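J.: predicted model and sequence below, questions to follow.
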Amino acid sequence: MVLEIALLNVRPGQTGAFESAFARAEPIISRVGGYVRHELHKCLEDDHKYALLVWWETLEDHTVGFRGSAGYQEWRSLLHHFYDPFPTVEHFVRVSTP
């Protein structure tokens, strides 16, 4: 399993609109093959920063399957205009389990 972590900086004054748009975008990502689950977290110290965590079966489920889909174009349309700068996205695999 692969964990995608995207650090999102939402333009000041746009957090409410972003959260509403994200709620509309959630079903898009959840329909993609290889999607496992996701969580959106808001930063306590800076309320316009978010961390999006998405679990995928494989890296390619995200980088090829999702990003190459028509759904991704809809996702982009709903969300990408809120970000400044554009998010940092990285992928991780588990190396330790408590």
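T.: Great, that's in hand.

J.: from now on I want contacts and neighbour counts done on CA atoms only, so please keep to that.
T.: Fine.

J.: OK, contacts around the one residue sitting closest to the centre of the chain?
T.: The chain has residue 52 as the residue nearest its centroid, 4.5 Å off, counting by Cα atoms, centre = their mean. Neighbour list for residue 52: 4-8, 38-41 [criterion: Cα atoms under 8 Å, 6 or more residues apart in numbering].

J.: mind redoing it with 6 Å?
T.: By Cα atoms under 6 Å, 6 or more residues apart in numbering, residue 52 lies in contact with 5-6, 39-40.

J.: also this one, for the comparison:
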Amino acid sequence: MILEVAILDVKVGEEKEFEATFAKASRIISSMQGYISHQLQRCIEKQNRYILLVNWGKLEDHTIGFRGSEQYQEWKKITTSFLRSIPNS
């Protein structure tokens, strides 16, 4: 099992809408082969920062299976409009 850690900096003022929309994104990622679980945690020091933790069966489930899929394109479409920059992961 591997753990993906992504830092998501959301545009200030869009945090609640991001959290609501993330439920749809969660359904996408959880349907992928090799997906085990995930958590989205909000940073208390910086209110618009979130940490996304995703457990995958193996590295390729994330790097090839998810990132190379049509579902990833949908994931990006749903999430990136809220982000200040490309996530660090």
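T.: Here it is on my side, so go on. It should be emphasised that the depicted structure is a prediction, and the values quoted were computed from it without experimental measurement.

J.: got a TM-score for the two of them?
T.: Remark: TM-score between the superposed chains equals 0.96 [TM-score structural alignment, normalised by the length of structure 2]; 89 aligned residues with a Cα RMSD of 0.7 Å.

J.: hang on, the earlier thing: check the contacts of residue 52 of structure 1 for burial and list the buried ones.
T.: Neighbour counting with 16 or more other Cα atoms under 10 Å marks 5-6 as buried within the contacts of residue 52 of structure 1.

J.: which of the contacts of residue 52 of structure 1 fall in strands?
T.: Secondary structure defined by DSSP state E assigns 5-6, 39-40 of these to strands.

J.: where's residue 79 of structure 1, which helix or strand?
T.: helix 70-79 (DSSP states H and E).

J.: ok so, going back, any chance of TSV for the ones in strands among the contacts of residue 52 of structure 1, columns distance to residue 61 of structure 1?
T.: Shown next, in TSV, are those (distance: Cα to Cα, whole Å):
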residue	distance to residue 61 of structure 1
5	14
6	16
39	17
40	19
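
J.: which of those lies closest to residue 16 of structure 1?
T.: residue 40 (13.7 Å; Cα to Cα).

J.: could you find the closest non-adjacent residue to that closest one?
T.: residue 52 (4.6 Å; Cα to Cα, 6 or more residues apart in numbering).

J.: and the one you found, how close does it get to residue 89 of structure 1?
T.: Distance, residue 52 of structure 1 to residue 89 of structure 1, by Cα to Cα, to the nearest Å: 9 Å.

J.: quick check: neighbours shared by these two?
T.: Common neighbours of residue 52 of structure 1 and residue 89 (Cα under 6 Å, 6+ apart) are 5-6.

J.: coming back round to it: so the helix holding residue 79 of structure 1 corresponds to what in structure 2?
T.: The alignment of helix 70-79 of structure 1 onto structure 2 (TM-score structural alignment) covers residues 70-79.
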